[in-house]
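A.B. asks: What follows is a predicted structure for the sequence shown.
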Amino acid sequence: MIKLIMCLHRRADITREAFQDYWQNSHGPFFMKNAAVMRTQKYVQSHTLSSPLNESMRQSRSMAEEFDGVAEVWFESENDLMEAMGSTEMAELGPKLIEDENNFIDHSRSCAFLVEEIEF
């Protein structure tokens, strides 16, 4: 298994609450409706809490601001993901997925990368 991690910042013109509401109640169902096309094995949204502890941790370590949320998407393998991305179905879905993401994500301040989990 591999996992795609997306660390997300919301668009500047929406609140964190609006970002999380859209992500959970609109984008999430849209994503899951199309999960088979992407060969997604599992999809998890982690919504950042509005907590003073986040600011305390950031300041105590001189860290950058927190993300508004993190998406985790599991795939069977990197090769399986590549095959899915090269499919005709994904060619049709890709622009729709990005269009939907543009409703709430600031892509210029967000990032995405593949990882392999190592448990201890």
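C.D. replies: Sure, I can see it. Numbering: from 1, shown residues only.
A.B. asks: Could you use CA atoms for every contact and neighbour count after this?
C.D. replies: Noted.
A.B. asks: quick one: the closest residue to Q24 other than its chain neighbours and A84, what's the gap?
C.D. replies: Nearest residue to Q24, sequence neighbours excluded (Cα to Cα, 6 or more residues apart in numbering): Q45, at 7.7 Å. Here Q45 is placed at a distance of 21 Å from A84 (Cα to Cα, to the nearest Å).
A.B. asks: Okay, one more to line up with it:
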Amino acid sequence: MSSSGLSVWSDPVDSRQLDAEESPVLKISIFLTRRADLTHEEFVEYWTDKHLPLIASVVDASVPVRRHVLLMPTGDEIPGLTGIYYDGVVEVWFDTMADATRWFTSDTFTTTVAADEENFLDRAKTRFLYATETPISG
């Protein structure tokens, strides 16, 4: 993994600490599949050692991201519960859908971040889940 760390965009925000009056945080989970010519290890190496530093180099205070988290699959499964497999998952938090749209349609994202994704992702297989959180416990 990258020595630069995984917290790329902003300080972590625990959504459970939000005021009840505040609108819920929009969480976008992005399910990633590597290019067919890469091993999972090559995918992880490029993602953490090259792509994350690239993101860190273009992100500034104008980027409306609350939190950015990487999820790496463990390969574990519980018997009887069918898992899904992706090479990685990114969770990005925004205050609003407008903020998310502004980031994902910005020139910075499309010409720099998305362009670099071609080096390690099969973008045709990338899937997005847009959600808000409803805490149950914890």
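C.D. replies: In hand now; what should we look at? Bear in mind that the values here come from a model prediction, so they are computed numbers and not experimental data.
A.B. asks: TM-score them against each other, please.
C.D. replies: Aligned and superposed, the two chains score 0.77 in TM-score terms (TM-score structural alignment, normalised by the length of structure 1); 111 aligned residues with a Cα RMSD of 2.2 Å.
A.B. asks: hang on, the earlier thing: neighbour count: Q45 and A84 of structure 1, which is higher?
C.D. replies: A direct count of neighbours by other Cα atoms under 10 Å for Q45 of structure 1 and A84 places A84 higher, at 18 against 15.
A.B. asks: give the contact list for that one.
C.D. replies: 37-39, 90 (Cα atoms under 8 Å, 6 or more residues apart in numbering).
A.B. asks: shouldn't W74 of structure 1 be in contact with M1?
C.D. replies: Yes - using Cα atoms under 8 Å, W74 of structure 1 makes contact with M1 at a distance of 6.7 Å.
A.B. asks: Strands along structure 1, start to end?
C.D. replies: Ranges of strands in structure 1, per DSSP state E, are 2-8, 40-47, 69-75, 111-115.
A.B. asks: Between strand 69-75 and the longest one, find me the angle.
C.D. replies: Comparing the axes of strand 40-47 of structure 1 and strand 69-75 via axes from the mean of the first three to the mean of the last three Cα atoms, to 10 degrees yields an angle of 170 degrees.
A.B. asks: okay, strand 40-47 of structure 1 sits on what stretch of structure 2?
C.D. replies: The alignment of strand 40-47 of structure 1 onto structure 2 (TM-score structural alignment) spans residues 65-72.
A.B. asks: Can you give me the buried ones in the matching stretch?
C.D. replies: By neighbour count with 16 or more other Cα atoms under 10 Å, stretch 65-72 of structure 2 contains the buried residues 65-70.
A.B. asks: Repeat that for stretch 104-120 of structure 1.
C.D. replies: Neighbour counts using 16+ other Cα under 10 Å place 104-107, 110 of stretch 104-120 of structure 1 among the buried residues.
A.B. asks: Could you measure from the aligned partner of E101 of structure 1 in structure 2 over to E77 of structure 2?
C.D. replies: Using TM-score structural alignment, the equivalent of E101 of structure 1 in structure 2 is E117. For E117 of structure 2, the distance to E77 of structure 2 (Cα to Cα) stands at 28 Å.
A.B. asks: before we move on, what about P64 of structure 2?
C.D. replies: On the measure of Cα to Cα, P64 of structure 2 and E77 of structure 2 end up 35 Å apart.
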